[in-house]
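Chemist: mind folding the following:
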Amino acid sequence: MVSSIHVWGDSIGKGVVFDESRGRYAISGQRWATQIEQQLGICVHNHARMGAVIRDGLKELERSTDLTGAVAVIEFGGNDCDLPWAAVAAEPEQEHPAKVPVEIFRQLLGQFIGQVRARGARPLLVTPPPLDAPRYFAWVTRQLNAQAVAAYLGDIQHIYRWQERYAIAVRDVALQLNCELFDLRDAFLAERDVASYLCLDGIHPNERGQSLIARAVLEQDRRYFKAGLEPRLKTRPGIVWDQA
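Modeler: Okay, here's the model as predicted:
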């Protein structure tokens, strides 16, 4: 039986949305974790924070010594892949590495899984949801030289493809280390109008997106979380479990 759910991640794991009426980011009153708690009666310990990269999550994990019986959700990639946009705009002819290069990101994911297992929990990797490239581009360049940033990217959709590499990395590491995977990205891509589930910034799930996340978990894994049954291998989008 699952005793609790612990979440390490970024603002998406935290349930942050952009509140257009107030012009700032805020934690959604109906964030996905709250909906899971209400529906399944399982306590969600949320260690995620806005702006976090996987290194931050590893530091936070050090505070938790015993996670026996828990599911440890590991949700990173959105900030790790981020580029220094001001530097890009200033020097588009130069190369600009991501906050966490993708190969290092893979290595740190492996470390995270190992440390979670050593603490008695079952790690669950989560792929980052897709972003809306035109909307996100407009957001990050709103106070920058958008033409220079566009020249660096080659085409605006490169932002989408760049982020997608981190989702692929999450899937690869899950397969290599026989780790359970929640393919959140695929759950979003299954929707016809993905943009309607995202905030004005083109990257954070909005209130509809929060419900989509919760629904993806509830529809496919209610039996596992609530009854403590052994998970079955799934071939449809959502949480994918290993056969062991």
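Chemist: C-alpha from now on. contacts and neighbour counts both.
Modeler: Noted.
Chemist: which residues touch the helix or strand hosting Lys59?
Modeler: Secondary structure assigned from DSSP states H and E places Lys59 in helix 54-61. If you take Cα atoms under 8 Å, 6 or more residues apart in numbering as the criterion, helix 54-61 is touched by 8-9, 47-48, 76-77, 80, 105, 108-109, 112.
Chemist: after the top helix by length along the chain comes which helix or strand?
Modeler: Longest helix in the chain, counting residues (DSSP state H): helix 207-227. As assigned by DSSP H and E, the chain's next helix or strand after helix 207-227 is strand 239-240.
Chemist: now the helices: where do they sit in this protein?
Modeler: In the chain, the segments counted as helices under DSSP H are 11-14, 32-40, 54-61, 85-90, 102-118, 133-140, 146-153, 158-176, 184-189, 207-227.
Chemist: deepest-packed of those, please.
Modeler: helix 11-14 (a mean of 23; mean count of other Cα atoms under 10 Å).
Chemist: what sits up against that one?
Modeler: 7, 27, 31, 46-52, 75, 204-205.
Chemist: among these, who's most crowded?
Modeler: Within the contacts of helix 11-14, neighbour counts (other Cα atoms under 10 Å) peak at Pro205, which reaches 30 neighbours.
Chemist: another one to check against the first:
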Amino acid sequence: MPNKICVFGDSVAKGVVFDHVKQKYSLLKNGFADQLANIFSLSVTNYAKFGCTVTKGLELVKKHLDKIPDYDYIVLEFGGNDCDFDWAEVSKAPTAPQRSKTPLHSFIGTYREMIRLIRENGGVPVLLSLPPIDAERYFHWITQGLDSDAILRFLGDEAHIYRWHEMYNMAVYRVANEENVPLIDITSDFLEMCHYQSCFCADGIHPNEKGHAAITKQIVQFVQASPEKALAHSPSAQSLACG
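Modeler: Alright, predicted model coming up:
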């Protein structure tokens, strides 16, 4: 088993949830990173930040570059914020050209740069795919106080949000494959659920406590299934076997 890992990512990796009682975002005390630390007796350093894009993530990696060799694995989780839009601007001008926070080609290029930088500095990157989103719930969330009809004109249909998000998720798979980086699929099990929406907060995009438990389960199953093959790209892959 590895002893130390670190995580770079956005609010999903950080364990941010929306507290419907207090009507504000808060930090889950038992997010998937915390659960994995307990299950595998790991030291986990979580550099993930709310609202973080892959560009900001690259800046964080550079900031902590001297620490990269200290970790057995560098877990990366990006894409959810990168594919997002400035919905207030969309609401004002739904027919004007609008750019996501990180255009897809920039997302792919920056993610590649991050992976290569980590490797060049002695780190072993592991990518996480993205959890799906609840398009209907997310649409109602982002349109609060805005012109929902205008935003719908921009999208074409509410489900477009899901497809757009999934396009970035597919890019994560592609980057992992082309860069020969282990990828842990945390998407598929959600999609197999009859009502995966129950795993998400009121905003439709942040996994709730049940969602984080599902992510933990998927990562544990990945590690236990065939760690030697799954993480064969790593020189310390044999050490990840459980039990």
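Chemist: what does the TM-score come to for these two?
Modeler: The TM-score (TM-score structural alignment, normalised by the length of structure 2) is 0.91; 232 aligned residues with a Cα RMSD of 1.6 Å.
Chemist: quick check: Gly51 of structure 1 touching Gly9?
Modeler: No: taking contacts as Cα atoms under 8 Å, Gly51 of structure 1 lies outside contact range of Gly9: 9.1 Å.
Chemist: what's near enough to touch His47 of structure 1?
Modeler: With Cα under 8 Å, 6+ apart, His47 of structure 1 has these contacts: 6-9, 14, 60.
Chemist: apply 7 Å and report the result again.
Modeler: Each residue near His47 of structure 1 by Cα atoms under 7 Å, 6 or more residues apart in numbering is listed here: 7-8.
Chemist: same thing with His204 of structure 1?
Modeler: So His204 of structure 1 contacts 12, 17, 198 (Cα under 7 Å, 6+ apart).
Chemist: what sits closest to the spatially most central residue of structure 2 if chain neighbours are left out?
Modeler: Note on structure 2: the residue nearest the mean C-alpha position is Glu77, at 3.7 Å, using Cα atoms, centre = their mean. Closest residue in space to Glu77 of structure 2, ignoring its immediate chain neighbours: Gly9 at 4.5 Å, by Cα to Cα, 6 or more residues apart in numbering.
Chemist: which residue in structure 1 aligns with the one you found?
Modeler: Matched by TM-score structural alignment, Gly9 of structure 2 corresponds to Gly9 in structure 1.
Chemist: can you count the residues close to that match?
Modeler: Using other Cα under 10 Å, the number of residues around Gly9 of structure 1 comes to 29.
Chemist: distance of it from Asn46 of structure 1?
Modeler: Noted for Gly9 of structure 1: a distance of 9 Å to Asn46 of structure 1, by Cα to Cα, to the nearest Å.
Chemist: what's the answer for Ala26 of structure 1, then?
Modeler: Remark: distance between Ala26 of structure 1 and Asn46 of structure 1 (Cα to Cα) = 15 Å.
Chemist: which residues touch the nearest residue to Ala52 of structure 1 once chain neighbours are set aside?
Modeler: Leaving aside its chain neighbours, Ala52 of structure 1 sits nearest to Asp10 (4.9 Å; criterion: Cα to Cα, 6+ apart). By Cα under 7 Å, 6+ apart, the contact set of Asp10 of structure 1 is 48-53, 75-76.
Chemist: now the most far-flung residue of structure 1 relative to its centre, nearest residue through space, not along the chain?
Modeler: Farthest-out residue of structure 1 from its mean C-alpha position, per Cα atoms, centre = their mean: Glu93, at 30.3 Å. Distances taken as Cα to Cα, 6+ apart put Tyr152 closest to Glu93 of structure 1, at 6.8 Å, once the chain neighbours are dropped.
Chemist: structure 2: which residue goes with that neighbour?
Modeler: Alignment note (TM-score structural alignment): Tyr152 of structure 1 maps to Phe154 of structure 2.
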